[in-house]
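Undergrad: Got a sequence here, can you build the structure:
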Amino acid sequence: MNYLEFEKPLAEIEGKAAELRAMARANPEMDVEKEAEALDRKAQQLLADLYRQLSPWRKCLVARHPDRPHCKDYIDALFSEYTPLAGDRNFADDHAIMGGLARFHDRPIVVIGQEKGSDTKSRIERNFGMARPEGYRKAIRLMDLAHRFKLPVVTLVDTPGAYPGKGAEERGQAEAIARCTQKCLEIGVPLVSVVIGEGGSGGAVALATANRVLMLEHSVYSVISPEGCASILWKDAEKMREAAEALRLTAQDLLKLGVSDAIIPEPLGGAQRDRQAAIKAVDRALNEVLERLVKKDAPALIADRRRKFLEMGRKGLAA
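TA: Model (predicted):
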């Protein structure tokens, strides 16, 4: 288990309980189960206290936790007959964005998501979830396919932001993101986005301009990272805690602002502590939303999407 900075007291208690049980396994005559259970109860109470009122910065840390389920985990668990489709038919295949045809509760759909990777090798291959222009053009191609065959689209958002490298900028990063966002607004099929971890900058907006935006309880969604914001406003990346407060990037803040439409509860301690429970919660929420949206025709879906984003600005001003 990887512990976050603010979870260090919890790590000590759980470590002591594990140590006692290891000693008992080595020496069967030792009876330490009562002491270990008392430590378990103490750890559970501390975990509840830590996660009862997480600050925005701590929510960022939880959203970035390496053990959280990533896009590939959700696709493997929730979608059957997944057939990946690769390439933008122009330059290359971007591994930071994965997608293809699949079935969700026996309903044919197109699923697209940002994958960060789960170990050093896959993180490098996936570029830590930071897509290049060809990734967004691949997403456009898949959304065109969904529109043509009248298939709902599900997007799984988890990225620090679009890749800011020289090559990406030379190949039209801003234009690719803008066109992907535009395509989200144009397609005449249900489009549902789930922010499963970190929704960063235009790289997230390009896949989350949807009829409904769902956010996991400890996910974040913002125009810029707290570190980036602090570097620009205060010329000091160490002021990321203040920036996280000001950005109002938590799922709870964004629900009030009308940016997100629903919050999906996470297990106590975050999705990383019980991956299967988190995945099941996403399954239920996603199925419920799709059941409602598939009953609408194309003009109604497009109008609904545009109205959502126009009202979002008004709600933001009022808030």
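Undergrad: rest of the way, CA atoms for contacts and neighbours
TA: Noted.
Undergrad: where along the stretch 101-250 of the chain do the helices fall?
TA: Listed in chain order, the helices of the stretch 101-250 of the chain (DSSP state H, counting those that start in this stretch) span residues 120-125, 133-148, 166-170, 173-186, 201-208, 226-233, 240-247.
Undergrad: Format those helices as JSON lines; extra columns: distance to Ala77 and mean neighbour count.
TA: Below are the helices of the stretch 101-250 of the chain laid out as JSON lines (distance: least, Cα to Cα, whole Å; neighbours: other Cα atoms under 10 Å):
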{"stretch": "helix 120-125", "distance to Ala77": "19", "mean neighbour count": "14"}
{"stretch": "helix 133-148", "distance to Ala77": "21", "mean neighbour count": "23"}
{"stretch": "helix 166-170", "distance to Ala77": "32", "mean neighbour count": "13"}
{"stretch": "helix 173-186", "distance to Ala77": "25", "mean neighbour count": "21"}
{"stretch": "helix 201-208", "distance to Ala77": "21", "mean neighbour count": "25"}
{"stretch": "helix 226-233", "distance to Ala77": "32", "mean neighbour count": "17"}
{"stretch": "helix 240-247", "distance to Ala77": "32", "mean neighbour count": "18"}
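Undergrad: Please provide the structure for the following sequence as well, for comparison with the first:
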Amino acid sequence: MRKFSYDFERPLVELEEQLEQLKHLESAEKADIAEEIAYLEKQIEKLHIRTYENLTPWQRVQIARHPDRPRTSDYIEAIFTDFIELHGDRAFRDDQSIIGGFARLDGRKVMIIGHQKGRNTKENIARNFGMPHPEGYRKALRLMKLADKFRLPLITFVDTQGAYPGIEAEERGQAVAIAQDLLELSVLEVPVIVAVIGEGGSGGALAIGFGDRIIMLENAYYSVITPEGCASILWDGEGEGRGAEKAAEVLGLHADKLLELGIIDVIVKEPLGGAHHGPASVARGLKKELAKALKDLSSIDPNELVKKRYTRLRNIGYYTEYSGKPSVLDMQS
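TA: Next up is the predicted model:
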């Protein structure tokens, strides 16, 4: 089966396929074929570095969406023990695009909430491609309140292009459900640690994406809107082409920029090509940062924790006021 790849990865994938074909030849051990295999391996190594070393923001968005990228459930399995999943919002149904429950991190009891995408078409349909309905966010709210009740640190995993925008979701109160999650997050008297592991799009991500410490994988993104959504609003008709690429540049959605702005706290490195090229090493790096954040935050008094979280929220974003009269150049720009 042909390996999935984006346009910018295609030359590399084609070389890798040529290499595999050569290795499976009956004459692969002959001197001339072995020499060609060795040459191809060197070329692939060089091209791998050239392809992934200086990714554009749009290419990082594409890697964040890669179908082979580890999901929330993969990190839960790799990092935590004794995970007990909890289901339902106690009002309508169980939304499978949000998963969560009790677990232990290095023996410490915690509560987990995360977006969950599928691995194939069937799973993605069941999980609505990781786009929660209101009942998903109400399930998240229920788990937040349980975390607060039992004094359990809350760890969330963000990986969604956004909340589901369908009419039925709006009819069941999508905006209110997201707002209630944000309100609850702001007053929880337990540590809240966020890990942005893939896509972090719009209010659908923000609903479980704000806390005392925000950790982000190197090729994840976190933005007020997807690049395509931004392009469709600002440059109508360009959403599927150059517009999305341009939007990714101006949105400042990649980890380096968000760290510079103080919106996130830590970047977890990924192997060249993305987390799916070394999921075990990424999980180890993420676990290390989660454990460190948990240790740092657990010593803070609950009231002080809420005050610090509020201050952090208020300090995100800044602006300057211009009191003078606009010049001709200002008006032209």
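Undergrad: Drop the TM-score for these two in here.
TA: The TM-score (TM-score structural alignment, normalised by the length of the first structure) is 0.95; 315 aligned residues with a Cα RMSD of 1.4 Å.
Undergrad: where along the stretch 201-319 of the first structure do the strands fall?
TA: Using DSSP state E, counting those that start in this stretch, the strands found in the stretch 201-319 of the first structure span residues 212-216, 220-222, 262-264.
Undergrad: scratch that, the stretch 51-200 of the second structure is what I was asking about
TA: 81-85, 98-105, 108-115, 154-160, 192-200.
Undergrad: Mean neighbour count for these - can I get that in a markdown table?
TA: Below are the strands of the stretch 51-200 of the second structure laid out as a markdown table (neighbours: other Cα atoms under 10 Å):
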| stretch | mean neighbour count |
| --- | --- |
| strand 81-85 | 15 |
| strand 98-105 | 22 |
| strand 108-115 | 25 |
| strand 154-160 | 29 |
| strand 192-200 | 28 |
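Undergrad: which one in the first structure is aligned with His276 of the second structure?
TA: Using TM-score structural alignment to pair residues, one finds that His276 of the second structure aligns to Gln272 in the first structure.
Undergrad: what sits against its match?
TA: His65, Asp67, Arg68, Pro69 (Cα atoms under 8 Å, 6 or more residues apart in numbering).
Undergrad: Can you check which of the strands of the stretch 51-200 of the second structure gets nearest to Lys30 of the second structure?
TA: Distance to Lys30 of the second structure, taken as Cα to Cα, is lowest for strand 192-200 among the strands of the stretch 51-200 of the second structure, at 44.0 Å.
Undergrad: Tell me roughly how far that closest one lies from the first structure on average.
TA: Strand 192-200 of the second structure differs from its equivalent in the first structure by a mean of 0.4 Å after superposition (mean Cα distance after the TM-score superposition for the first structure).
Undergrad: What is that strand packed up against?
TA: helix 57-64, strand 154-160, strand 213-217, helix 279-298 (3 or more Cα pairs under 8 Å, 6 or more residues apart in numbering; DSSP states H and E).
Undergrad: Show me what the third one is in contact with.
TA: Counting contacts by Cα under 8 Å, 6+ apart, the residues outside strand 213-217 of the second structure that touch it are 192-198, 255, 263-270, 289-290, 293.
Undergrad: Apply 7 Å and report the result again.
TA: 192-197, 255, 264-270, 293 (Cα atoms under 7 Å, 6 or more residues apart in numbering).
Undergrad: could the helices and strands packed on strand 192-200 of the second structure go into CSV alongside distance to Arg50 of the second structure?
TA: Below are these laid out as CSV (distance: least, Cα to Cα, whole Å):
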stretch, distance to Arg50 of the second structure
helix 57-64, 13
strand 154-160, 27
strand 213-217, 21
helix 279-298, 21
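Undergrad: To Thr81 of the second structure, which of the ones you listed lies closest?
TA: helix 279-298 (12.0 Å).
Undergrad: that older thread, and the helices and strands packed on strand 192-200 of the second structure, which is most packed in?
TA: Of all these, strand 154-160 carries the top mean neighbour count, a mean of 29, counting by mean count of other Cα atoms under 10 Å.
Undergrad: Okay, angle between it and helix 174-187 too, please.
TA: Strand 154-160 of the second structure runs at 140 degrees relative to helix 174-187, counting by axes from the mean of the first three to the mean of the last three Cα atoms, to 10 degrees.
Undergrad: just the angle between strand 154-160 of the second structure and strand 192-200, please?
TA: Using the same axes, to 10 degrees: strand 154-160 of the second structure against strand 192-200 is 10 degrees.
Undergrad: picking up where we left off before, would you list the contacts of Gln272 of the first structure in TSV and tack on distance to Asp49 of the first structure and neighbour count?
TA: Below are those laid out as TSV (distance: Cα to Cα, whole Å; neighbours: other Cα atoms under 10 Å):
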residue	distance to Asp49 of the first structure	neighbour count
His65	19	18
Asp67	21	19
Arg68	20	20
Pro69	23	20
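Undergrad: that older thread, quick one: closest of the strands of the stretch 201-319 of the first structure to Ala17 of the first structure.
TA: Of these, nearest to Ala17 of the first structure by Cα to Cα is strand 212-216, at 30.2 Å.
Undergrad: post-alignment, the closest one versus the second structure, mean distance?
TA: Following the fit onto the second structure, the mean deviation recorded for strand 212-216 of the first structure is 0.7 Å by mean Cα distance after the TM-score superposition for the first structure.
Undergrad: How far does that strand sit from its chain's centre?
TA: 9 Å (Cα atoms, centre = their mean, to the nearest Å).
Undergrad: So which of the helices and strands packed on strand 192-200 of the second structure is nearest Thr226 of the second structure?
TA: Proximity to Thr226 of the second structure (Cα to Cα) singles out helix 57-64 among those, at 9.1 Å.
Undergrad: Burial check on Leu249 of the first structure, number of neighbours?
TA: Residues contacting Leu249 of the first structure under the criterion other Cα atoms under 10 Å number 27.
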